[in-house]
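J.: coords below, sequence missing:
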């Protein structure tokens, strides 16, 4: 049974009124391309994407509990590389087995399952026709000593195609020393993926120690993540994944004193955003060509208030004009029944017609 609005309000607690009643007066909703049952026809159809790409995008949007709504709920499990397998699966060793990962996505009603070449390849013949595969093509691995933070290719686009993938995903660490190489690599990979008919999803993360200024971390600031999204859609990501903004003013902080970084316009802060989380996320959506590329926000690490936090993130994303959530650790670092329940809670936000665009 889907969550009623009253149950969603209860999970939101003291934030319920602020999040559910907010009206965005920065970038109006009328300017956005909002997810809908006809999103492929209304938005992607007019692009240079080929018929097979449109087919796979529609396949993803039609799958799972959110099928036909224009919204997506994706289960990502690439943490075995990104955060090490032991650290990721010690809480629930069943997920060392790739089949359990795919089963969680299916039983949880997800639109797609995102994972590594190895995970999806291990069970592709059994499952590639049962749920859309999103193959992650690059990763940051933490076995090199000392740890280095770089995204390196783990396989080819052709291999993802042979596996029957509906889409490929990649990460770029925008702002890092390695970002120029990563942009070139991923741009070429996405071009090949579109040529073969697969959709493209980009993890648009920022990474640079300089983004921490005077004790404040701006890696998830709206202005820096918004620009990362804009770079992502420039290399034709169909969907961009981004962390929910936690603050703003990254460019301002990095341009304080004698330092100079990037370009900014004060209207970013005075007119296009406020400190409200929906307005900050709306700015992320705007940087994805006003929603022509869908924004999915990440669910974040697992903690003690996972269900409430997942619902809150979904409400912010939906009301900002985003396309959905991609939540992994909150779901798989717990027994499967609880993981399914958490994924369903996220989906219920998008299924609830009373929760509208701000």
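T.: That came through, no problem. Keep in mind the model is a prediction, meaning the values are calculated, not measured. Numbering: from 1, shown residues only.
J.: make it CA atoms for all contacts and neighbour counts henceforth
T.: Noted.
J.: three-state assignment of the nearest residue to residue 129 once chain neighbours are set aside?
T.: What sits nearest to residue 129 in space, not counting adjacent residues and going by CA to CA, 6 or more residues apart in numbering, is residue 164, at 7.8 Å. Three-state assignment for residue 164 (DSSP: H, G, I helix; E, B strand; the rest coil): coil.
J.: and what of the one 5 residues further on?
T.: The local conformation at residue 169, judged by three-state DSSP, is strand.
J.: next: residue 74.
T.: In three-state terms, and counting by three-state DSSP, residue 74 is strand.
J.: repeat that for residue 330.
T.: Secondary structure assignment for residue 330 (three-state DSSP): helix.
J.: quick one: contacts for it?
T.: By CA atoms under 8 Å, 6 or more residues apart in numbering, residue 330 lies in contact with 299-303, 306, 339, 342.
J.: let's bring in a second one:
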């Protein structure tokens, strides 16, 4: 890892752990709750302790004035829920463009096991090659997702995160397998930091229990979107997640610290 990549990684995490709030869902889902006034949401989640926020490149001008010195990640592919195949993620930007809009890292989504896996493998390889030239960290969102694939199967998730490392990713995001015991296999499948996706909101206690389980299994944090930015109090839930990720808090302690009901 070169010096630039190492320095930029420090901007999107804290002491090797990561609380990232992805808000690129305007492409996937449209202007849903929390994204219309994205400026206020960015301000809230970064005040709550998010290390970095993530958007597509066109939102950069709305991010920088409101991120309270947090890191910024630009996502480089996407698809929509109203298109023919949501798993068919297409390129939406480049590492060079991310540099121009002030990013500290880039991210790329790949669905391992999908019909589009071959093209996405090629694209991720090209992203990591370009990123190396710029000293830009790559967050690979590596999911086990496709026909006949169990998206929470630890063996499949382990394959996905190892694939991401093999292709040059610096940090790997994947789904949570559902419990700490099985997720330990996922974190042990790669030498890179593994962070979990939030998925659909399930309530504060369940959200935090998943984060706690992932951390207990050797995880390095979360990249959690809707469970944070669509929360009635984004700052409070970010505070609670940060307490688990960065302060090793229990679920109850995190809820209490954030002033959230159980």
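T.: Arrived safely, thanks for sending. The model shown is predicted, which means the values in this text are computed figures rather than measured ones.
J.: and the TM-score between these chains?
T.: The TM-score (TM-score structural alignment, normalised by the length of structure 2) is 0.88; 250 aligned residues with a CA RMSD of 1.9 Å.
J.: now, of the contacts of residue 330 of structure 1, which are buried?
T.: Neighbour-count burial (16 or more other CA atoms under 10 Å) is assigned, among the contacts of residue 330 of structure 1, to 299-300, 302, 306, 339, 342.
J.: now, which of these sits nearest residue 246 of structure 1?
T.: residue 300 (12.1 Å; CA to CA).
J.: separation between the aligned residue in structure 2 for that closest one and residue 153 of structure 2?
T.: Residue 300 of structure 1 maps onto residue 199 in structure 2, with residues paired by TM-score structural alignment. Noted for residue 199 of structure 2: a distance of 15 Å to residue 153 of structure 2, by CA to CA, to the nearest Å.
J.: what of residue 129 of structure 2?
T.: Distance, residue 129 of structure 2 to residue 153 of structure 2, by CA to CA: 30 Å.
J.: that older thread, what's the burial count for the alignment partner in structure 2 of the residue nearest to residue 129 of structure 1?
T.: Here residue 164 of structure 1 is matched to residue 102 in structure 2, going by TM-score structural alignment. Number of residues near residue 102 of structure 2 (other CA atoms under 10 Å) recorded here: 17.
J.: same question for residue 253 of structure 2.
T.: When counting by other CA under 10 Å, one arrives at 14 neighbours for residue 253 of structure 2.
J.: just residue 82 of structure 2 next, same as before
T.: Using other CA under 10 Å, residue 82 of structure 2 has 10 neighbouring residues.
J.: assign a three-state SS to it, would you?
T.: State at residue 82 of structure 2, reduced to three classes by three-state DSSP: coil.
J.: so stretch 181-192 of structure 1 matches what in structure 2?
T.: Counting by TM-score structural alignment, stretch 181-192 of structure 1 pairs with residues 119-130 of structure 2.
J.: nope, stretch 324-332 of structure 1 is what I was after
T.: Aligned by TM-score structural alignment, stretch 324-332 of structure 1 falls on residues 221-229 of structure 2.
J.: for that stretch, measure first residue to last.
T.: One end of stretch 221-229 of structure 2 sits 17 Å from the other (CA to CA).
J.: dump the residue contacts of residue 101 of structure 2.
T.: Applying CA under 8 Å, 6+ apart, one finds that residue 101 of structure 2 lies in contact with 57, 60-61.
J.: and the gap between it and residue 139 of structure 2?
T.: Separation of residue 101 of structure 2 from residue 139 of structure 2 (CA to CA): 17 Å.
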